[in-house]
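A.B. asks: below are the sequence and a predicted model for it; my questions follow.
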Amino acid sequence: MTTDTDTAADVFEEHRPVLLGVAYRMLGRLADAEDVVQDAWLRWSAADRASVREPRGYLVRVTTRLAVDRLRQIKSRGETYVGPWLPEPYVTHYTDHAGTEPDAAERAVLADSVSLALLVVLESLSPLERAVFVLREAFGYPYAEIAAMLDRGEAAVRQLAGRARKHVEERRPRYDVDPARRRDLTERFLTAAAGGDLEGLMSLLAPDVRLVGDSGGKARAPLRVLESADKVGRFILGATRKGGVSGASLRFLEVNGAPAVLILSGGEPDAVFQVEVAEGLIQVVHIIRNPDKLRSLAAV
């Protein structure tokens, strides 16, 4: 016999991927996003669902408000992060509810909206600006619906959207999003690093390349951003000699909408490696080593 609780769970599970997508883009932390979605489920299971005409809109509204509250709490704590900060890596597989792949244009939008580069920029927005930007730019909600979700006037929401978009456009770098090109450069980079080929490595790096290593002070990684091909190349070779790429197993996967490499040591996640590419050269190297951010990848 199907119960009301079963029906509520089925409806919620249908929309869970969208809710997690909203919460993750809002928070940049998968564990926090999952907590928010779980709280949304508790609200949904206790709600008067007979009065809800559009479950998806209701659930997105609840999730967004919970994420705004969580983001405000995080910012109010004023926690100091050790070293550069990057979002928690999020393994992405874009399919709709029918199990079909979106077209190339839709996929590019989805990938861009969850990229590491964009999420870093979104960290500097206010919670409300971030909510409006995510709902408008990533999910295409009309201003009127966003206003209702956030209990704000439509004019105020348009102002928030304008400020957020201007801020993002001024700070977001533009990179090549062709996954085949990024994977090719990633493979060549790793081959050169494993072979100790500094000259080959340098030929793949832009002169002003940056290496951003996120360890949270809990693993070995630079505590500041490294800049220049020479510094980045020599650091990578030094890390490889100390048991990096050559002493680990590698697994390609899609992280935050782009090719990445999961580096495993002893079968456990040790780092996520991803590059940003423009004009045929690597512009940024992202390395995530904070063990707290790698736990979700243990089962990948």
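C.D. replies: Nice, I can see it. Residues are numbered from 1 along each chain as shown.

A.B. asks: from here on, contacts and neighbour counts on C-alpha atoms
C.D. replies: OK.

A.B. asks: other SSEs contacting the host helix or strand of V212?
C.D. replies: Secondary-structure assignment from DSSP states H and E places V212 in strand 205-214. Counting by 3 or more C-alpha pairs under 8 Å, 6 or more residues apart in numbering; DSSP states H and E, the packing neighbours recorded for strand 205-214 are strand 226-227, helix 229-241, strand 281-288.

A.B. asks: ok, and what's touching that strand?
C.D. replies: For strand 205-214, the external contacting residues (C-alpha atoms under 8 Å, 6 or more residues apart in numbering) are 83-86, 221-229, 232, 281-290.

A.B. asks: now the angle between strand 281-288 and the helix or strand containing V272, please.
C.D. replies: In the assignment (DSSP H and E), V272 maps to strand 268-278. For strand 268-278 against strand 281-288, the angle by axes from the mean of the first three to the mean of the last three C-alpha atoms, to 10 degrees is 150 degrees.

A.B. asks: and E101, how far is that from L201?
C.D. replies: 35 Å (C-alpha to C-alpha, to the nearest Å).

A.B. asks: take the one below as the second:
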Amino acid sequence: MTTDTETDVFEEHRPVLLGVAYRMLGRVADAEDVVQEAWLRWSGGDRSDVRDPRGYLVRVTTRLAIDRLRQIKSRGETYVGPWLPEPYVTDFGDRAPDTAEQAVLADSVSLAVLVVMESLSPLERAVFVLREAFGYPYADIAAMLDRGEAAVRQLAGRARRHVEERRPRYEVDPAQRRDLTERFLAAAGGGDLEALLELLAPDVRLVGDSGGKTRGPLRELEGADKVGRFIKGVAGKGVPDFSVRFIEVNGGPALLVLSGGKPDAVFQVDVADGRIRTVYIIRNPDKLQALAALPPEAPAAPPPAP
């Protein structure tokens, strides 16, 4: 039987567990399933020898996430079009998270890094998340994964090199990113191709994730002219009764497009040197379901006038 105290202990660590599971899996629903399974093991297991509840729960969650990741690892072979992580809201407006949750959210990884992590093996990804995102010592990670410390150090080094070689190599200025996101919205909503081209880097990339379940590019687009014309062509078209609001996902500003009040797409941009370097568009409806639960007190903004 689970006591209120044991329930409170689990709830205290839930944000950390969700942070681990989301980084491992890149999908909120999968992460929540893993955390729920961790709860079942916590509530139904023998906890008499547990001296460090957080460490125990992180270990259970990590192992469950590794198992889940191995089961779905083939998604890259069967997924239709480019794959992007499910957007994870990292700003809850007036519903302020507690201290533990704030720490997890502040440490959230970007869409770009999560995409790179997708090519790591499940063990490499687990070691990278525990070491780089949560700062666990190698000895603790080795105990969590039932591996030798030397092997864990090798996995960590290999994963770190892989991510560093492929992640964006520019510093992100949050204020500039917000400003460019706002200007991107105005230019796209107004169908102003010239203004769009001024915002886009010459080698800009557009990565769209529709999962083959709705309209969207089935391969990456490259080059300012091609990306600008695509955005101009699709902005607001085919989306009835649409509106746009700013949200924060994966640690950065994003645009949530609503159709009839329901999530239709998420746009996010990466920037450097005053230009947009990458445009991410997530339209797979399966990845937008969690956004339907955003607090209603943050109203959607009307689309910009043409």
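C.D. replies: Yep, that arrived. The structure presented is a predicted model; accordingly, all values stated were derived computationally and were not measured.

A.B. asks: of E101 and L201 of structure 1, who's got more company?
C.D. replies: L201 (23 against 13; other C-alpha atoms under 10 Å).

A.B. asks: ok, the more buried one touching F189?
C.D. replies: Yes - counting by C-alpha atoms under 8 Å, L201 of structure 1 does reach F189; the two are 6.0 Å apart.

A.B. asks: list the contacts of E198 of structure 2.
C.D. replies: Contact analysis of E198 of structure 2 by C-alpha under 8 Å, 6+ apart lists R275.

A.B. asks: looking at this, it is in a helix?
C.D. replies: Yes - E198 of structure 2 forms part of a helix when assessed by DSSP: H, G, I helix; E, B strand; the rest coil.

A.B. asks: and it, what's its match in structure 1?
C.D. replies: In structure 1, the residue matched to E198 of structure 2 (TM-score structural alignment) is S203.

A.B. asks: now M24 of structure 2
C.D. replies: In structure 1, M24 of structure 2 lands on M26 (TM-score structural alignment).

A.B. asks: tell me the residue in structure 1 aligned with F246 of structure 2.
C.D. replies: F246 of structure 2 maps onto F252 in structure 1, by TM-score structural alignment.

A.B. asks: what's around that match, how many residues?
C.D. replies: 15.

A.B. asks: tell me which element it is part of?
C.D. replies: strand 249-255.

A.B. asks: quick check: angle from that strand to strand 268-278?
C.D. replies: 60 degrees.

A.B. asks: and M144 of structure 2, how many neighbours?
C.D. replies: If we define neighbours as other C-alpha under 10 Å, then M144 of structure 2 has 20 of them.

A.B. asks: same check, this time on M1 of structure 2
C.D. replies: 7.

A.B. asks: P222 of structure 1 matches what in structure 2?
C.D. replies: Using TM-score structural alignment, P222 of structure 1 pairs with P217 in structure 2.

A.B. asks: which ones are touching its match?
C.D. replies: Going by C-alpha under 8 Å, 6+ apart, the list of residues near P217 of structure 2 reads G81, V207, G208, D209, S210.

A.B. asks: how about 10 Å then?
C.D. replies: When contacts are counted by C-alpha atoms under 10 Å, 6 or more residues apart in numbering, P217 of structure 2 touches G81, P82, L206, V207, G208, D209, S210, G211, F230, I281.

A.B. asks: do the same with S215 of structure 1
C.D. replies: Counted by C-alpha under 10 Å, 6+ apart, S215 of structure 1 has contacts 81-86, 221-223, 271, 287-293.

A.B. asks: just the buried residues of the residues you listed.
C.D. replies: 83-86, 221-223, 271, 287-291, 293 (16 or more other C-alpha atoms under 10 Å).

A.B. asks: what's the closest of these to L20 of structure 1?
C.D. replies: K293 (16.4 Å; C-alpha to C-alpha).

A.B. asks: give me the element the closest one is part of.
C.D. replies: helix 291-294.

A.B. asks: so where is that helix in structure 2?
C.D. replies: Counting by TM-score structural alignment, helix 291-294 of structure 1 corresponds to 285-288 in structure 2.

A.B. asks: let me see the ranges of the helices in the stretch 51-200 of structure 1.
C.D. replies: 55-77, 104-113, 116-122, 127-133, 143-150, 154-171, 179-194, 198-202 (DSSP state H, counting those that start in this stretch).

A.B. asks: hey, which of those is tucked in deepest?
C.D. replies: Most buried of the helices of the stretch 51-200 of structure 1, by mean neighbour count (mean count of other C-alpha atoms under 10 Å): helix 127-133, with a mean of 25.

A.B. asks: quick one: distance of that helix to the chain centre.
C.D. replies: Helix 127-133 of structure 1 sits 16 Å away from the centroid of its parent chain (C-alpha atoms, centre = their mean, to the nearest Å).

A.B. asks: average distance between it and structure 2?
C.D. replies: With mean C-alpha distance after the TM-score superposition for structure 1, helix 127-133 of structure 1 departs from structure 2 by a mean of 0.3 Å once superposed.

A.B. asks: what span of structure 2 lines up against that helix?
C.D. replies: So helix 127-133 of structure 1 is aligned with residues 122-128, judged by TM-score structural alignment.

A.B. asks: if we can go back for a sec, make CSV out of the helices and strands packed on strand 205-214 of structure 1 and add distance to Y90 of structure 1.
C.D. replies: Formatted as CSV, those follow (distance: least, C-alpha to C-alpha, whole Å):
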stretch, distance to Y90 of structure 1
strand 226-227, 24
helix 229-241, 24
strand 281-288, 12
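
A.B. asks: do you know which of these lies nearest L116 of structure 1?
C.D. replies: Evaluated over those, closeness to L116 of structure 1 peaks at strand 281-288, with 8.6 Å, by C-alpha to C-alpha.

A.B. asks: and the top helix by length along structure 2, what's buried?
C.D. replies: Longest helix of structure 2, by residue count under DSSP state H: helix 4-25. Along helix 4-25 of structure 2, these residues count as buried under the neighbour rule (16+ other C-alpha under 10 Å): 10, 12-25.

A.B. asks: the helix or strand that that helix is followed by: average distance to aligned residues in structure 1?
C.D. replies: The first helix or strand that comes after helix 4-25 of structure 2 along the chain, using DSSP H and E, is helix 28-44. For helix 28-44 of structure 2, the mean deviation from structure 1 after alignment is 0.6 Å (mean C-alpha distance after the TM-score superposition for structure 1).

A.B. asks: if I look at L185 of structure 1, how far off is D214 of structure 1?
C.D. replies: In terms of C-alpha to C-alpha, L185 of structure 1 sits 21 Å off from D214 of structure 1.

A.B. asks: same question but for Q283 of structure 1, I mixed them up
C.D. replies: 17 Å.

A.B. asks: quick one: which of the two has more around it?
C.D. replies: D214 (31 against 22).

A.B. asks: alright, calling it a day.
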